[in-house]
Every structure is written in C-alpha cells, then in structure tokens.
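Asker: sequence unknown, structure follows:
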C-alpha cells in the first residue's frame, strides 16, 4: 500500500480500469468560497493518489478530469453531494456515475444514526481510522504526513464498503431506490451551487 502525492494533476495511466473511490479536501464547507485543495482517488487495489492544487491554481488537470468525467467509471464517495459540488465548481466536470456510501448506510443501517465514514469502517470492516486531521489547513504550502495519511484513508476503504452495502441494499429491497438517489446526486450538487443548498424545493411551503 502506497500513498502517492501529485501536484496539479494525476499522472496518466496510474489507475486500473473500473470504479474509483474519490474524496476532496477543501478550505471549508462553503464551496464557492472555500477552494478545492486536494482530490484523493483510488482504484481499490491498495494504492491511493492525492492530487494537490496550490493557491491560484487554474485547475487544469486533464488526466484527473478525464477519469472523473468518464461515464464508464462509477465513482464511490462518502457524502457525494459535497464532493460532486466541489469538483463541478473547481474542475468543471460532473464526476458521475455515483455510489454514495453515506446514503447507502442511511438506507440499510436504520438501526443507528451513526453514518460517518469512521463509524462504517469500524462496524463493517472492523478497522479504525483517525479523523484528527479533518479540520486541518489543507491550503498550507506543505501537506504533512499526517494529513496525507488521513486523506488517503478517506478513499482506502470505500471499495470494500460498497461491496457490503450493495449486499445490504439488495437484502432490504432498496437497490432501485438507492440507485435513483445516486443518479440524482449530480443534480442535487448543482442545486447547492445554484443557491438552493438549504431549501427543500419539494416541500409544500
């Protein structure tokens, strides 16, 4: 298992074919204000790749964009809504089709309200990850080893989680409705970017 660190783009042909796990690190939770700093990506075969964008970046990352925009590659996320919006806003691509482990967890683990990635990894994979670096400065000139390991851990386990959650969705008869939710997520992210993040446009109000 190796964590590879790249500046401004993903090297060509470093990922095997098939689904990829994706995550992002930003300067905060307001997408248009808080710039995209790191995109993490893994093909599930043991290595993770971190692509860092420095302040002032033009986000010209053709190799990374090609992977993210590839309609033949499913992208695995935990809380895809946020990552899709960040990728759309800064990289200008729709990183779909999607499988979101947070949504799958909420639709299958209805016996709990703990749907964080750390909770999922602990219960379903019997492993533990540290979230200590979650709120660290991702825009710093140097991304330290602790930050790199944290960022890599956010995509390291997603392929295994998807396998388990897919079985649970099937078991509970919720595969089709989950897929409909996944398919809607790029639109949900666009609604967030357009100003409807906190408004339920489906409500009667």
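Answerer: Yep, that arrived. The structure presented is a predicted model; accordingly, all values stated were derived computationally and were not measured. Numbering: from 1, shown residues only.
Asker: CA atoms for contacts and neighbours, from now on please.
Answerer: Fine.
Asker: isn't residue 131 right up against residue 150?
Answerer: Yes - shown here, residue 131 and residue 150 form a contact pair, counting by Cα atoms under 8 Å, at 6.9 Å.
Asker: when those two are compared, which one has more neighbours?
Answerer: Neighbour count, other Cα atoms under 10 Å: between residue 131 and residue 150, residue 150 has more, with 17 against 14.
Asker: now the one helix or strand the more buried one maps to, how far from the centre of its chain.
Answerer: Element membership for residue 150, per DSSP states H and E: helix 145-156. In terms of Cα atoms, centre = their mean, to the nearest Å, the centre of helix 145-156 is set 13 Å apart from its chain centre.
Asker: in addition, the following structure is provided for comparison:
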C-alpha cells in the first residue's frame, strides 16, 4: 500500500515509503515514533523528515500483517544511508538504533542537537527538544501526543502535528547550537561524537547499553 495524505498545512503523510524523486536537500531533519523504547520489541511506526523549509514529510511504516515485517521503504532507506546527506536528529542515539535495526542499514552521517546542547549548554540540565526550542528559538512545542498509540492504522491530526513539530525546528536549532560549539571550541569534539553514533547504536542493539562498555563500573 502506498500513497500520501496532506494533513493540513505543511505536513504530508506517506504510507510505506517516500515518493520517487523527492529531494530534501543535503541536510535532512529526521525523527521517529515507535511503540516503545526497546527497538527489539517495539516496532517503528513513523519516520518524520524535513528539509528545513517549514514543511514535513511523515512516512507511516505499516507491517505486512499483524506482528509482521515492516514495509521495505527503498527510497527512505536510500536517503537515510546516503553518505552525502546529513541526518539532523535530537537524541540520535535512539533514532539511529531503531532505524538501523528496522531497515538493516547504517544511518550516517548524523548530527545530534542533544549532544550539541550537552556539550555547550552546561549552564542548564534542560536539554530536551521542547526546552531548547523554547529557550533558543522562542517556539513552544506541545508534548501531549508523545505517549499516544503510534501503531494505530489511522493517525490523528494531533499526532501528525506533534510528529512534524519534532523535525520542523531542528535546522534553526542546529544553527544556534553550532554557533555555540564554534564559540566554545567544541565543534570538532561534537563531530567526533556524531561520527561514532552509528557504532554506539550498534552496541546498544547488541545489549551493551547496560552495562555500558565505557563505564568503569564493575561487578
């Protein structure tokens, strides 16, 4: 099943893949919605993308049967694994892990605004997307739909608006954070973290999230 639904304003919902020929540029904001926080147990339901132009493309991932395999999504996989396209995320560690687990690809290169915020916004412990958008962009993002049922066959307009909001502001947020990284001489350090994210995600999928192999904790 394929096709698209325009969900009011700048949001377009696609079912099971991006359309042929869609060009989202060389830096694409990406987010995911899943049934939970365990990629092995909780399936990927939605992938949100934005080129930073104020529009969002949402790809609903529909399994071939209840509990079955997800759609193959060749166009989406090509974009996510394209080495010439930067994938801009917030908490990329999770998104990269669930995308790599679902599609069997390496998601790279990646930029993560949460890592950037933690590197340079050390004057606060508020590094969530909503808090950063409020404080750095003056934009309010509602998190009301965060815990809703993303596996529903038909997503509500409220779910679509929430999902889109997670990618619509990432380009502007990254511009602010990158300037701070440069100012504090941590841009190169941030890049090293981003380059490691696909490997960090693979470690998480193999079960090395807890205990973390980088932790000094011993039995």
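Answerer: Good, I have the coordinates. Bear in mind that the values here come from a model prediction, so they are computed numbers and not experimental data.
Asker: circling back: how much does the helix holding residue 150 of the first structure stray from the second structure?
Answerer: By mean Cα distance after the TM-score superposition for the first structure, the fitted helix 145-156 of the first structure averages 0.3 Å away from its aligned residues in the second structure.
Asker: which other helices and strands does that helix contact?
Answerer: If contacts are counted by 3 or more Cα pairs under 8 Å, 6 or more residues apart in numbering; DSSP states H and E, helix 145-156 of the first structure sits against strand 3-7, strand 20-26, strand 36-42, strand 48-52.
Asker: would you check the span in the second structure matched by it?
Answerer: The alignment of helix 145-156 of the first structure onto the second structure (TM-score structural alignment) spans residues 157-168.
Asker: could you list the buried residues of the matching stretch?
Answerer: 159-168 (16 or more other Cα atoms under 10 Å).
Asker: still on that earlier bit, tabulate the helices and strands packed on helix 145-156 of the first structure in CSV, adding columns for distance to residue 197 of the first structure.
Answerer: Shown next, in CSV, are these (distance: least, Cα to Cα, whole Å):
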stretch, distance to residue 197 of the first structure
strand 3-7, 31
strand 20-26, 17
strand 36-42, 18
strand 48-52, 26
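Asker: quick one: contacts for residue 3 of the first structure?
Answerer: Under the criterion of Cα atoms under 8 Å, 6 or more residues apart in numbering, the neighbours of residue 3 of the first structure are 47-50, 148-149, 152.
Asker: counterpart of residue 173 of the first structure over in the second structure?
Answerer: With TM-score structural alignment as the criterion, residue 173 of the first structure matches residue 185.
Asker: contact partners for the residue nearest in space to the middle of the second structure?
Answerer: In the second structure, the C-alpha nearest the mean C-alpha coordinate belongs to residue 31, at 2.4 Å (Cα atoms, centre = their mean). Shown in contact with residue 31 of the second structure (Cα under 8 Å, 6+ apart): 47-49, 89-90, 95, 166-167.
Asker: most neighbours, which of those?
Answerer: For the contacts of residue 31 of the second structure, the largest number of neighbours (other Cα under 10 Å) sits with residue 49, at 29 neighbours.
Asker: any idea how far it is from residue 146 of the second structure?
Answerer: 17 Å (Cα to Cα, to the nearest Å).
Asker: now residue 62 of the second structure
Answerer: From residue 62 of the second structure to residue 146 of the second structure the distance is 19 Å (Cα to Cα).
Asker: more neighbours: which of those two?
Answerer: The neighbour count for residue 62 of the second structure versus residue 146, taken as other Cα under 10 Å, is higher for residue 62 (24 against 12).
Asker: to which residue of the first structure is the more buried one aligned?
Answerer: In the first structure, the residue paired with residue 62 of the second structure is residue 54, using TM-score structural alignment.
Asker: right, and that match touches residue 39 too?
Answerer: No - with contact defined as Cα under 8 Å, residue 54 of the first structure does not count as touching residue 39 (11.8 Å).
Asker: mind listing what the match of residue 62 of the second structure touches?
Answerer: Per Cα under 8 Å, 6+ apart, neighbours of residue 54 of the first structure: 8, 37, 139, 141.
Asker: of those, which is the most crowded?
Answerer: Of the contacts of residue 54 of the first structure, with other Cα under 10 Å as the count, residue 37 tops at 23 neighbours.
Asker: for residue 152 of the second structure, see how far away the alignment partner in the second structure of that one is.
Answerer: Residue correspondence to the second structure (TM-score structural alignment): residue 37 of the first structure is matched to residue 45. Residue 45 of the second structure sits 9 Å away from residue 152 of the second structure, going by Cα to Cα.
Asker: thinking again about what came up before, for the contacts of residue 3 of the first structure, name the two members farthest from one another.
Answerer: Maximum pairwise distance in the contacts of residue 3 of the first structure, criterion Cα to Cα, is 12.5 Å, between 47 and 148.
Asker: number of residues surrounding whichever residue in the second structure pairs up with residue 200 of the first structure?
Answerer: Under the alignment by TM-score structural alignment, residue 200 of the first structure pairs with residue 212 in the second structure. Neighbour count of residue 212 of the second structure, defined by other Cα under 10 Å: 12.
Asker: comparing the biggest helix by length in the first structure with the second structure, how large is the average distance?
Answerer: Ranked by residue count under DSSP state H, the longest helix found in the first structure is helix 175-191. Here the mean offset of helix 175-191 of the first structure against the second structure after fitting is 0.6 Å, by mean Cα distance after the TM-score superposition for the first structure.
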